[in-house]
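Engineer: Show me the folded form of this:
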Amino acid sequence: MSLETSVPVIIPGNERFLRFIVDTKYSIYRRTLFVLILFITMLGGNKTHEFTDQTFYVLKAAGFFFTLLLISLNLYVLIPVYLFKGRYLHYVFWVFVVIVCSFILYTILKAQLPELRIKPVKQDDDGYMADFLSLSMILCILCAATSGLKLFQRWIKDNYRIVQLENIRMHTEMDFLKNQINPHFLFNMLNNSQVLIQTDPDRASEILIKLSDLLRYQLYDSGRQQVLLSADIRFLIHFLSLEKIRRDYFEFQVQQEGTEQAVLLPPLLFIPFVENAVKHNIQSVEGAFVQLSFKLIGRSLIFECRNPKPLSGHTLAEKGGLGLPNVKRRLELLYPGKYQLQLKEEPALYTVHLKLSL
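Structural biologist: Predicted structure coming up:
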């Protein structure tokens, strides 16, 4: 199962205008309205007496389709490839190239017009310069208008995305608090520490330190926008270490490659997968274990989580619980189009494979 589809930003139903501007299901209506307005604008106006009726409307139609082509080039190529990726000089350069190429094409076509004109028109050097300035102004206005519309759409999406991310982050923290850092979990840890204080003080101290670090991270660091990857991994290690102390038969392994680099990530990104792995492998065929792997290759982070299937035979979808849909949604908001999530189910093993483009 691979997750690579885009999840739309959710906009409240009462914001009808914003939904029409942003929602993908209205894209065909937006394009139709835009083409209609452009068509009326360009084919409207008074007819000149330089050309015959047929030639006049043919030239108008050609200008309409050429303008539509340039607008599409800006909307679907230049803006996504250059403007949205912060390559502003490249964007300006290619807009200038488009203007120059358009003027060259315009000049070539205009050279053929004398044969179609009813009345001949003289063209001097000043006329060519005026044509170039006029064409440049028109194309710049079109680029500014379409770019402004795209930026407005992105601004709306980003604002709602921030709100949704905050809500999901709060739900993630609350789910984790309810599922793990609950009174029963704390009671077990403190009770184990109390027993070990008499027999193994060093071990008791280790438990309390890990529990303290776990709670500190949950209460303070998880409220930040981003944390170090190494800190998130350390949090998972403490969590699994305490789980191992709490249970008689439980093993875990954490493999790291390249994670010593100062990579920043949103907090608690991996805990839903690990929490599910711990929770649903209690009655496994080969004993309870969790294997984690973090590999940083270039600008890509690859995370894997493995655990044995329980004897009850739950499917991977059944074991996901409520946390998995939330983490999928969170990934789409944080890394739109920049992540791949695969949930693999084998005869005796579950595997979560997550690849992030940082």
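Engineer: all contacts plus neighbour counts: C-alpha atoms, from now on.
Structural biologist: OK.
Engineer: Show me the strands in the stretch 1-150 of the chain, by range?
Structural biologist: With strands called from DSSP state E, counting those that start in this stretch, the stretch 1-150 of the chain shows them at 2-3.
Engineer: ok, which stretches of it are helices?
Structural biologist: 16-22, 27-43, 53-73, 88-111, 125-179 (DSSP state H, counting those that start in this stretch).
Engineer: Please list the residues outside the first one that contact it.
Structural biologist: With contact meaning Cα atoms under 8 Å, 6 or more residues apart in numbering, helix 16-22 is reached by 11, 12, 13, 26, 27, 30, 153, 156, 157.
Engineer: Arrange the helices of the stretch 1-150 of the chain in JSON lines, one row each, with distance to residue 201 and mean neighbour count as further columns.
Structural biologist: Shown next, in JSON lines, are the helices of the stretch 1-150 of the chain (distance: least, Cα to Cα, whole Å; neighbours: other Cα atoms under 10 Å):
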{"stretch": "helix 16-22", "distance to residue 201": "60", "mean neighbour count": "16"}
{"stretch": "helix 27-43", "distance to residue 201": "66", "mean neighbour count": "13"}
{"stretch": "helix 53-73", "distance to residue 201": "70", "mean neighbour count": "14"}
{"stretch": "helix 88-111", "distance to residue 201": "61", "mean neighbour count": "14"}
{"stretch": "helix 125-179", "distance to residue 201": "28", "mean neighbour count": "15"}
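Engineer: can I get those helices in TSV with distance to residue 346?
Structural biologist: Putting the helices of the stretch 1-150 of the chain into TSV (distance: least, Cα to Cα, whole Å) gives the following:
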stretch	distance to residue 346
helix 16-22	40
helix 27-43	41
helix 53-73	46
helix 88-111	48
helix 125-179	26
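Engineer: Second chain to compare with the first, below:
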Amino acid sequence: MKFFKIYQNFFLRNLIINALVVGIIFACVYDEFSVENLDWFYLFKKICLGYLPMYFGVLCSNIVLIKIFFFQKKYKIFAVLFIVYWICFYFLMSWYFLYTDLGRLKTLSVFSLVCNGTGIYFLHLWIVQKISQTSKDLINYESELSFLKQQLNPHFLLNAMNNLYGESLVAPERLPDRILNLSDMLRYQIEATKKDFVLLVEEVEFIKKYIEYYAFRNERLSITQNYEGHFEGIEISPLFFLPLVENAIKFSGETSAPYIILDVSVKERKLSFSINNNFLITGSRLSSTGIGIENLKRRLEVYGLKHELKYEKKDDLFSIKLIIWDLPTAAL
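Structural biologist: Alright, predicted model coming up:
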């Protein structure tokens, strides 16, 4: 874990990688000098002359050949281009080394450069993937813990039991649905946070159940929900919208006439989510920590989602709008 933290430092990571490349150049030219007559400035200049073309040679191989062809599973084209590229590179660099008086570039050195450069690139991708996965797991655990703290604390359960008891006296025929609603919410939360992504359809259904439950708890709460587009096959990280809906219900609930307007629309893989709620300008007993929005920003960053997030307070209205492009789709 400590290594992953160090690796996330852009400066240190590139310093280590570039030091390896310089080491290969150094090995190519060092044997041309005697220890007694070693001119370090001249040796440094030689290393710089050899460093740039070899560095960009590895860079082009990694971000063009490997990223575009290998990762796109065009293996036959990749194999041919990879061999042709490095053969041409070898002859070009052999001429370049003689032209710049660096000596003759050895085949072993180029082979070492290919292996090390490609290997370091794959190692880099693996480390970045592990860091990303660790961050996702941490966020999911934090979301699960936050939700469980709120939903499973004695105060919440006491209110839930009191509400269900009151419902059983007034309208007992509706009690089974209320119990199932609460049970489904808790079950979904426990199962969903074990995954990186869930179906958007499931996430929307969870939000509907969550809103339905709190509308039942607060009869004064007016909620308008609009859903447009085809949600099937689109994926999103679990409990993604919960903090925003949760805050809207919490802060609007303090007003005399609480209301929430929720709009969710999907067009192809573009998602638009907006929520508006009223709140008390003064006299609120709640403190706005901004944790919900900060958590959302962090998740957007960790999952690498292309997005646009806007929010503002105007008079007694709080508005937030989130647009996400290129959402992942479920495997068929």
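Engineer: sorry, back to before: tell me the one among the contacts of helix 16-22 of structure 1 nearest to residue 271 of structure 1.
Structural biologist: Set against residue 271 of structure 1, the nearest of the contacts of helix 16-22 of structure 1 by Cα to Cα is residue 157 (26.8 Å).
Engineer: quick one on the thing from earlier: pick out the most distant pair among the contacts of helix 16-22 of structure 1.
Structural biologist: Checking the contacts of helix 16-22 of structure 1 with Cα to Cα, the most distant pair is 12 and 30, at 19.1 Å.
Engineer: what about the helices of the stretch 1-150 of structure 1, which gets the closest to residue 229 of structure 1?
Structural biologist: It is, among those and with distance given as Cα to Cα, helix 125-179, at 17.0 Å.
Engineer: Following element in sequence after that closest one, please.
Structural biologist: Counting by DSSP states H and E, the next helix or strand C-terminal to helix 125-179 of structure 1 is helix 183-199.
Engineer: now the angle from whichever helix or strand comes after that following helix to helix 183-199?
Structural biologist: Of the helices and strands lying after helix 183-199 of structure 1 in sequence (DSSP H and E), the nearest is helix 201-219. Angle of helix 201-219 of structure 1 versus helix 183-199, following axes from the mean of the first three to the mean of the last three Cα atoms, to 10 degrees, is 150 degrees.
Engineer: what stretch of structure 2 does helix 201-219 of structure 1 fall on?
Structural biologist: The aligned range for helix 201-219 of structure 1 in structure 2 is 172-190, by TM-score structural alignment.
Engineer: List the contacts of the matching stretch.
Structural biologist: 144, 147, 164, 167, 168, 206, 209, 210, 213, 239.
Engineer: Residue 209 of structure 2 -> structure 1?
Structural biologist: Match for residue 209 of structure 2 (TM-score structural alignment): residue 238.
Engineer: What helix or strand is that match located in?
Structural biologist: Judged by DSSP H and E, residue 238 of structure 1 forms part of helix 229-246.
Engineer: buried set for that helix?
Structural biologist: Neighbour-count burial for helix 229-246 of structure 1 flags 229-230, 232-244 (criterion: 16 or more other Cα atoms under 10 Å).
Engineer: quick one on the thing from earlier: and which of the contacts of stretch 172-190 of structure 2 is nearest residue 52 of structure 2?
Structural biologist: residue 239 (47.3 Å).
Engineer: Check the gap between the aligned residue in structure 1 for that closest one and residue 162 of structure 1 for me.
Structural biologist: Mapped onto structure 1 by TM-score structural alignment, residue 239 of structure 2 lines up with residue 268. Applying Cα to Cα, to the nearest Å, one obtains 17 Å for the distance of residue 268 of structure 1 from residue 162 of structure 1.
Engineer: Check residue 287 of structure 1 too.
Structural biologist: 41 Å.
Engineer: now residue 89 of structure 1
Structural biologist: In terms of Cα to Cα, residue 89 of structure 1 sits 28 Å off from residue 162 of structure 1.
Engineer: What of residue 58 of structure 1?
Structural biologist: The gap separating residue 58 of structure 1 from residue 162 of structure 1 is 49 Å, by Cα to Cα.
Engineer: next one: residue 79 of structure 1
Structural biologist: 22 Å.
Engineer: likewise residue 253 of structure 1?
Structural biologist: Relative to residue 162 of structure 1, and taking Cα to Cα, residue 253 of structure 1 is found at 35 Å.
Engineer: and the closest residue to residue 328 of structure 2 other than its chain neighbours, how many residues sit next to it?
Structural biologist: Counting by Cα to Cα, 6 or more residues apart in numbering, the nearest residue to residue 328 of structure 2 once its immediate chain neighbours are dropped is residue 235, at 5.5 Å. Counted with other Cα atoms under 10 Å, residues neighbouring residue 235 of structure 2 total 21.
Engineer: My read is that residue 235 of structure 2 contacts residue 204, right?
Structural biologist: No: judged on Cα atoms under 8 Å, residue 235 of structure 2 makes no contact with residue 204 at a distance of 11.0 Å.
Engineer: what's the offset of stretch 299-310 of structure 2 from the middle of its chain?
Structural biologist: 7 Å (Cα atoms, centre = their mean, to the nearest Å).
Engineer: now swap in stretch 118-131 of structure 2 and tell me
Structural biologist: That offset, for stretch 118-131 of structure 2, works out to 17 Å (Cα atoms, centre = their mean).
Engineer: likewise stretch 128-148 of structure 2?
Structural biologist: On Cα atoms, centre = their mean, the centre of stretch 128-148 of structure 2 falls 10 Å from the chain's centre.
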